Each structure stands twice: as structure tokens, then as C-alpha cells.
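[1] predicted model and sequence follow; I will ask about them next.
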Amino acid sequence: MLESCQNAQERWGGVHKLIDRWLLERNELIKAYDDLGAEPDALSETRKQLQEFCGTLVDYVSAGHFEIYEQLTGEAKAFNDQRGLELADTIYPRIDVITEKLLAFNDLCDEGKCVAEKFKELGGLLHERFELEDCLIEVLHNAHKAQDAVQA
């Protein structure tokens, strides 16, 4: 998972400082997940580390919904990128479903009911979310390149 995050940053880093920061937050989230994932059956023994992971998770999810997605949609509108807007309309509902599951995991952990099975499921959800987000960024990035080529 970490390798795909680094690839995303190499491909889209610099497009926008907000996205750069968000990709760094994603990297931190993946590292925290990997650290906990080494011993998922010991989650109850790593309460502080799990709380830190959940804090990073909520921060990342919040940044996506309240900053990045608005930025991506705004960029697509500014470049009159109908393909990007249609893609967003298709992808955002799935991201919303994943977000609900991620936040439900956080709530379980807050209640002290975090179990290894749910933690493992979380990895698949994060992976899917990252792929969907990368798709959105790629479409936006290509719109920028097309616009730049027209202006040149």
C-alpha cells in the first residue's frame, strides 16, 4: 500500500499544495496502518497507538471530504471538465460509503471494541478509497495538461 502512495505523490505532487499535503497525510496513515497491522491480534494491547491511528484516519478522511474533493470539483468546473465532473458524480457515492465504514471503525475503537477482523477489513477499504481518489486526481491532472497544451 505504501508503494502506491509514493507513486501517487510522484505522479501528482506539485499539482496543488493542498493535494501534496493530503498525499503526505495518506503516507502517514499507511505507515500507521502498517505498524498496527504487524500484530492485528494485539490491537487491544496497543490502545495509544490505535488511538493515534484513528486520529490520523479521521484527519485524512475529513481533509478529503471538506478540502480536497471540493478543490477537485472546483478545478473540474474551472476547466469545464465534464468528464471529471461525471467521474466525480460516479465515484463520490462509493467514497461516501467507504467513509461511513471508516468512521464506524473509529467509533468501535472509541468504545474499546476494535477487533483484528475489522482492522483487516479496513485495509481493503483504504486501498479501494486510495484508488478512487487517485483516479479523481489523475483526471484533474490530465485536464490541466490539456488546458496547458491549448494555451501554449
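    Received the coordinates, thanks.
[2] switch to C-alpha atoms for all contacts and neighbour counts from now on
    Will do.
[3] mind listing the helices for the protein?
    Listed from the start of the chain, the chain has helices (DSSP state H) covering 2-12, 17-37, 47-63, 69-78, 82-110, 116-151.
[4] would you turn these into TSV with mean neighbour count?
    Output for those, formatted as TSV (neighbours: other CA atoms under 10 Å):
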stretch	mean neighbour count
helix 2-12	15
helix 17-37	18
helix 47-63	17
helix 69-78	16
helix 82-110	16
helix 116-151	16
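[5] please report the distance of the most centrally placed residue in the chain from Gly123.
    Here the mean C-alpha position of the chain is nearest to the C-alpha of Phe130 (CA atoms, centre = their mean), at a distance of 4.8 Å. As defined by CA to CA, to the nearest Å, Phe130 lies at a distance of 11 Å from Gly123.
[6] now swap in Val97 and tell me
    Taking CA to CA, one finds Val97 at 15 Å from Gly123.
[7] same check, this time on Gly112
    For Gly112 relative to Gly123 (CA to CA), the value is 19 Å.
[8] same check on Asn142?
    Asn142 is 28 Å from Gly123, by CA to CA.
[9] repeat for Ile68
    Ile68 sits 21 Å away from Gly123 when distances are taken as CA to CA.
[10] put this beside the first:
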Amino acid sequence: MLESCQNAQERWGGVHKLIDSWLKARHELVRAFDALGAKPEALAENREPLQEFCGVLVDYVSAGHFGVYEQLTKEAEAFDDQRGLDLAETLYPRIDVITEKLLAFTDLCDAGKCVAEKFKELGGLLHERFELEDCLIEVLHNAHKEEAATQA
């Protein structure tokens, strides 16, 4: 998962400061996930690292929903990129479902009911979400690239 995160940053870093910051936050989230994932059975013993992870997770999810996705949609509209808008319309509902599951996980942890099995499920959800987000960024990046080539 970390390698995938680094590849995204290499491909789209610099396209937009907001995306750069968000990809950096993704990298931090993946590192925190990997650190906890090394010993999932210890999740019940020491809640502090888990609570820190949940905080990073909520920050990342919030940045996506209340910043990046909105910006990506505005960029697609500005470039009259119907393909990007159609893709967003297709992907956002699935991203919303994943978001609900991620936030439900943080609620379980807040209630002291986080178990290793739920943590393992989280990895798959994060991986899927990152792939969906990468699709959105790629379409936006290609719209910028095509627009710049047309104007040159």
C-alpha cells in the first residue's frame, strides 16, 4: 500500500498544492496503518497509537470530502471535462460508502470495541479508496495536460 501511495505522489505531485498536501496526508495514514498492522493483536492493549491512527484517518477522510473532491469537481467543470464529471458521479457514491465504513471503524475504536479483524478489513477499504481517488486525480491531471498542450 505504501508503494502505491508513493507512486501516486510521483505521478501527480505538484499538480495542485491541495492534492500535494492530501497525498502527503495519505502517506502518513499508510505509515500509521502499517505500524499498527504489524501487531494487530496489540490493538486492545495500547489504545493510544490506535487513537492517533483514527485521528489521522478522520483528517484524511475529511480533507477528501470537504476539500479535494470539491476542488476536483470544480477543476473538471472549469476545463469543461465531462469525462471527469461523469467519473466523479460514478465514483463518489462508492467513496461515500467506504467513508461510512471507515468512520464506523473509528466509532468502534472510540467505544473501545476495536478488534484486529476490523482493522484488517480497514486495509482493503483504504486500498480501494486510494485506487478510486487516484482515478479521479488522473482524469483531472490529464485534463490539465491536454488543455496545456492545446494552448501551446
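    That came through, no problem. Note that the structure is predicted; figures quoted are calculated from it, not measured.
[11] do you know how far the corresponding residue of the second structure for Trp22 of the first structure is from Leu103 of the second structure?
    Taking TM-score structural alignment, the alignment pairs Trp22 of the first structure with Trp22 from the second structure. When distances are taken as CA to CA, Trp22 of the second structure and Leu103 of the second structure turn out to be 18 Å apart.
[12] one more: Pro40 of the second structure?
    Where Leu103 of the second structure is concerned, Pro40 of the second structure sits at a distance of 19 Å (CA to CA).
[13] just His65 of the second structure next, same as before
    Look at His65 of the second structure and Leu103 of the second structure: by CA to CA, they are 13 Å apart.
[14] and what of Leu132 of the second structure?
    Using CA to CA, one gets 18 Å for the distance from Leu132 of the second structure to Leu103 of the second structure.
[15] cool, Leu50 of the second structure as well?
    14 Å.
[16] what do you get for Gly64 of the second structure?
    Distance of Gly64 of the second structure to Leu103 of the second structure, computed by CA to CA: 13 Å.
[17] next one: Asp110 of the second structure
    10 Å.
[18] what's Asp89 of the first structure aligned with over in the second structure?
    By TM-score structural alignment, Asp89 of the first structure lines up with Glu89 in the second structure.
[19] just list the residues touching its match, thanks.
    By CA atoms under 8 Å, 6 or more residues apart in numbering, the contact set of Glu89 of the second structure is empty.
[20] for Ser62 of the second structure, see how far away it is.
    Glu89 of the second structure is 19 Å from Ser62 of the second structure, by CA to CA.
[21] what of Asp86 of the second structure?
    Relative to Ser62 of the second structure, Asp86 of the second structure is positioned 22 Å away (criterion: CA to CA).
[22] repeat that for Ala143 of the second structure.
    On the measure of CA to CA, Ala143 of the second structure and Ser62 of the second structure end up 25 Å apart.
[23] likewise for Val97 of the second structure?
    Spatial separation of Val97 of the second structure from Ser62 of the second structure under the definition CA to CA is 14 Å.
[24] cool, and Phe33 of the second structure?
    As for Phe33 of the second structure, its distance to Ser62 of the second structure is 17 Å (criterion: CA to CA).
[25] check Glu138 of the second structure too.
    Distance check for Glu138 of the second structure against Ser62 of the second structure: by CA to CA, it reads 21 Å.
[26] kindly report the same for Ala38 of the second structure.
    Using CA to CA, which is the criterion applied here, Ala38 of the second structure is 26 Å from Ser62 of the second structure.
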